[in-house]
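**Student:** Sequence and computational prediction follow.
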Amino acid sequence: MLFKTVLVILLYVSGVLGQNGWRVTYTPETICGLKGSSVDMRCSYLYPKSHTVQKTFWFIHQNPIPELDDLSLDPEYSDRVEYLGNKKNNCTFRINQLRESDREAYHFRFLTNREDSRYTGRPGLTLEVTALRVIMYPDTVTEGQSVTLTCSTTCTLTGLPAFTWYRDRSPLSFTTQTHQLTASSEDGGRYSCAVKGYGHLPSPAVALTVNYPPQGTTVSFSGEIVEGSSVTLTCSSDANPPVNRYTWLKGNRTVSSATGGPEASYTIKHITRQDSGEYYCEAGNWIGTHRSPPKLLDVQYSPKNTSVSVSPSGEIVEGISVTLTCSSDANPPVQNYTWFKEKRAVSSRRKSGLNHTITNILSQESGQYYCEVQNQVGTQNSTTETINVQYPPKNTSVSVSPSGEIVEGSSVTLTCSSDANPPVQNYTWFKKNETGVWQAGSGQSLTLSNFRSWNSGHYYCVSENKHGPQNSTALLATVQGGQIVAVAAAVGVGAIVALVFLGVVWVSRRRKSTNVTVHTEGDREGNKGPIYSNVSGTPMSHTETLCTDRGNGEVPLYSSVQPSNTHNQVELLYSTVCCPQSEDEVQYASVQFLPSGAGPRPPASTVTEDCVLYSTVRKHQT
């Protein structure tokens, strides 16, 4: 028994020394494994060719009976170890789920078919087990300073593996065991590292604190931004340490200050359109300040200051085109306009900047106009705008008073009525009988005192304002059976003012010019004296004649009649005086009214029947 023991020891010793062909080689002899990972203990062995390997195993302690130390039988290892070798020359061994307690010297042993032939590789393979941890220096910095990160181990991991770095569990781009960075606000966070391929075995995380001034400052609104409501403005900013002061500005004017955390609020109660504008928030901490971009506060409100304008802005005369324009201050802009004339809708359109146009305006379209405007917030009516359509006289007529039976010699009053805007300025009365047309007076009423048969005739009035004149229908006043009879009758003078004068004209049979002055009653403004003047005869100078030479050397005379009081007149009178049919009379013919400023008297052939009156003036008998 003692001999066998000595033999085993000798074989063991000779094996270590590689004597007689026995040898175990560990590559490397020391390895560093990562806690929780797997490690392969690479191993090879040799023995004499005359032997056959019967058993192989790894152990960590030498017992009197070494076979009992087989790690595959040890409860601490049995479910974590694998023999990757064979019974020829490969003795590689793997340990999974490394523990820090696995730090040991590991040995390989094999037995052959020869009695008491066994061999153990000495001094064995040393296994180191390390955990990872992050070393950060410094761990608190101000933006712009440098930070060094190291993924630290207690031993050098076998194989010099690459590393994976994480910030807040998100992988980073660098893979070295040590990394240096220039800190920015984005670099703050919790850092950890892991061996590449073992991302599930990271180190504990270490926090890096980066101090920086406020950044990303923004302004937001809450609430309906409508005039009268309450609106809250909120300022948000990212800073480390957190913002401890806020300043609110509208434009460049400070409107409020607040202190507090990452947000600050500014509330405007009963907001008005004057509160519209660009708002800023300025956030600060002990490192610095930052101002937000401008935020436009656009306060919506219902229409205000609604008004109507009229074009043209001066006098509005019947027949022209008139445009009414509605303007209003509203946000959002007016969406609907409705036009009213004295509370009656006349036009409605859905468009902005509405104009209401009346073409060829009539007198009945005078009145008060206003517009109603509406947006999505509310409505408003404008003030009223009065349109006063002016027009020349219309519906001119004559009435008589008294209206019953009137005895000859009584007083009769004729009254002229007319619709005009502006009101009639001038009334002129005319009488037409068998001797011609006479101007009978002026003023709205014409009184005939002590009416006699020679007062009989057709009476009519001409009413006139600055836009033109109009004739009334004629009223026939005559004496029948001792009573005055008044009957309406038409006069063929059309719409032209039949202003014909009559006077005593002395005509000489000798060829010479004649001057005639006709007197009548004072005009409406009280001017006494002649209304018409410059009645002068001139020899006929063209070949068209209205009467022929009487054979006694007398030739026709032409007279040009011009009213002397022209400031209220709108027409010129031209008359042609023909030669007398006898010694006792002169005939007037071709009496035509032309607009003032007209050219020379038209030829007799162009005188229309409507504008010709005839009258005869008999020579006074001496």
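**Tutor:** Right, received. Where do you want to start? Residues are numbered from 1 along each chain as shown.
**Student:** CA atoms for contacts and neighbours, from now on please.
**Tutor:** Fine.
**Student:** Wait, a helix at Ile9?
**Tutor:** Yes: counting by DSSP: H, G, I helix; E, B strand; the rest coil, Ile9 is part of a helix.
**Student:** And for the closest residue to Val219 other than its chain neighbours, the neighbour number?
**Tutor:** With sequence-adjacent residues excluded and distances taken as C-alpha to C-alpha, 6 or more residues apart in numbering, Val219 is closest to Cys235, at 4.7 Å. As a burial measure, Cys235 scores 22 neighbours (other C-alpha atoms under 10 Å).
**Student:** Surely Cys235 touches Thr267?
**Tutor:** No: Cys235 is beyond contact range of Thr267, at 11.5 Å (criterion: C-alpha atoms under 8 Å).
**Student:** Remind me what whichever strand in the chain runs longest packs against, helices and strands.
**Tutor:** Ranked by residue count and defined by DSSP state E, the top strand of the chain is strand 206-222. Packed against strand 206-222 by the contact rule (3 or more C-alpha pairs under 8 Å, 6 or more residues apart in numbering; DSSP states H and E) you find strand 133-137, strand 140-142, strand 189-195, strand 231-240, strand 277-284, strand 289-291.
**Student:** Please compare the first structure with the one that follows:
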Amino acid sequence: MLLAEAWCLFLGFILYISDLQVKVIPTTEGQTVSLMCSTSCPLTENPAAYIWYKNGEFLYKDWSPWYQQLVSSEKEVTYSCAIKGYEDLRAPEVSVDSVTSTCFSVTYAKGRMCSDKQTSVDEPCSITYPREVRVQRTHKEGYVLLTCSTSCPQIDSQTAYRWYRGGYRYFDSQQLYVFTLTDEGLYCAVKDNEDLLSPEICLTVKFAPSAVVTEGQRVTLTCSTSCPLSDNTNYIWYLNSRPLTLPENQHKQLVLDPVSSQHAGNYSCAVKPTTCSAPLKRLSLSTVTQENGQQQQLQEA
């Protein structure tokens, strides 16, 4: 969220909203953004009435916290909001300086959004945010390097990134090293802009009948996804981080029949034209020794 560090003040039984902010969120409709009046404090009245101001003047009152119109670049126009009954606790004014296909820039009249660059919270500050965030995956020997990246060229080199798993904060860093099976369900965001999330890592490799099989069996690997994919999706399979050449009739599924020791290793899959790819999963083979009849697991090369 584009919010200051939240704090709420109680005087007796009356709640005063002291962290009210105008959140600026990119849209999918051209070069525009949407505005939302937001506070992390619990409101004493539900539903609450929101009041919007433009250039310091009363604009309208509404039950929805969302500003009624999409906003494009209007550097000289400022927006603010308040909760009815707490008009003296207006959110700091915000102006949308520019909106491009990859970035948007916002100026805050005051507040803690730029606390690392300000000497006082009463100073104005400007921040450039990306319109989208994505996860890039690089397969290494034994692990995967995840990078939270954007296509915004103006983004600050000091921008902080945050990783989430299952909706919970996971790690603060632009890059994350993940070993084998641990990156499913991860996604990232630019810190302090958590309304803008990358797509969740949603692909996974599934083995049938299992991930440990006997040499000579038929094994089917499926590139499974919880994300909606188009009909023209192309699947790419990797063994030990190297792309595989597939038969024409094998795409989402990879059939190994019969499976042999050369098939043991770490498998992953990816889909094009998206950048979505699955975490590595290991296929191991077992064989029966002639000396004691016990199964031994073959290690991949």
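**Tutor:** Everything's here; your move. Since this is a predicted model, take the numbers as computed values, not measurements.
**Student:** TM-score for this pair?
**Tutor:** Aligned and superposed, the two chains score 0.34 in TM-score terms (TM-score structural alignment, normalised by the length of structure 2); 180 aligned residues with a C-alpha RMSD of 6.6 Å.
**Student:** export the helices and strands packed on strand 206-222 of structure 1 to a markdown table and tack on distance to Thr120 of structure 1?
**Tutor:** What follows is these, written out as a markdown table (distance: least, C-alpha to C-alpha, whole Å):
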| stretch | distance to Thr120 of structure 1 |
| --- | --- |
| strand 133-137 | 37 |
| strand 140-142 | 54 |
| strand 189-195 | 34 |
| strand 231-240 | 63 |
| strand 277-284 | 73 |
| strand 289-291 | 73 |
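**Student:** so which of those gets nearest Trp429 of structure 1?
**Tutor:** strand 277-284 (71.7 Å; C-alpha to C-alpha).
**Student:** Give me the angle between that closest one and strand 231-240.
**Tutor:** 30 degrees (axes from the mean of the first three to the mean of the last three C-alpha atoms, to 10 degrees).
**Student:** which other helices and strands contact strand 277-284 of structure 1?
**Tutor:** Using 3+ C-alpha pairs under 8 Å, 6+ apart, the elements in contact with strand 277-284 of structure 1 are strand 206-222, strand 245-250, strand 289-291, strand 295-297.
**Student:** Any buried residues in the first one, and which?
**Tutor:** By that I understand strand 206-222 of structure 1. 206-215, 217-219, 221 (16 or more other C-alpha atoms under 10 Å).
**Student:** coming back round to it: wait, which of the helices and strands packed on strand 277-284 of structure 1 is closest to Met41 of structure 1?
**Tutor:** strand 206-222 (32.8 Å).
**Student:** what angle separates the longest strand of structure 1 from strand 277-284?
**Tutor:** On the basis of the same axes, to 10 degrees, strand 206-222 of structure 1 is oriented at 160 degrees to strand 277-284.
**Student:** and strand 206-222 of structure 1 with strand 189-195, angle?
**Tutor:** Using the same axes, to 10 degrees, strand 206-222 of structure 1 lies at 140 degrees relative to strand 189-195.
**Student:** ok, how many other residues are close to Arg344 of structure 1?
**Tutor:** Here the count is done by other C-alpha under 10 Å, and Arg344 of structure 1 has 10 residues near it.
**Student:** State the distance from it to Cys371 of structure 1.
**Tutor:** As judged by C-alpha to C-alpha, to the nearest Å, Arg344 of structure 1 and Cys371 of structure 1 stand 11 Å apart.
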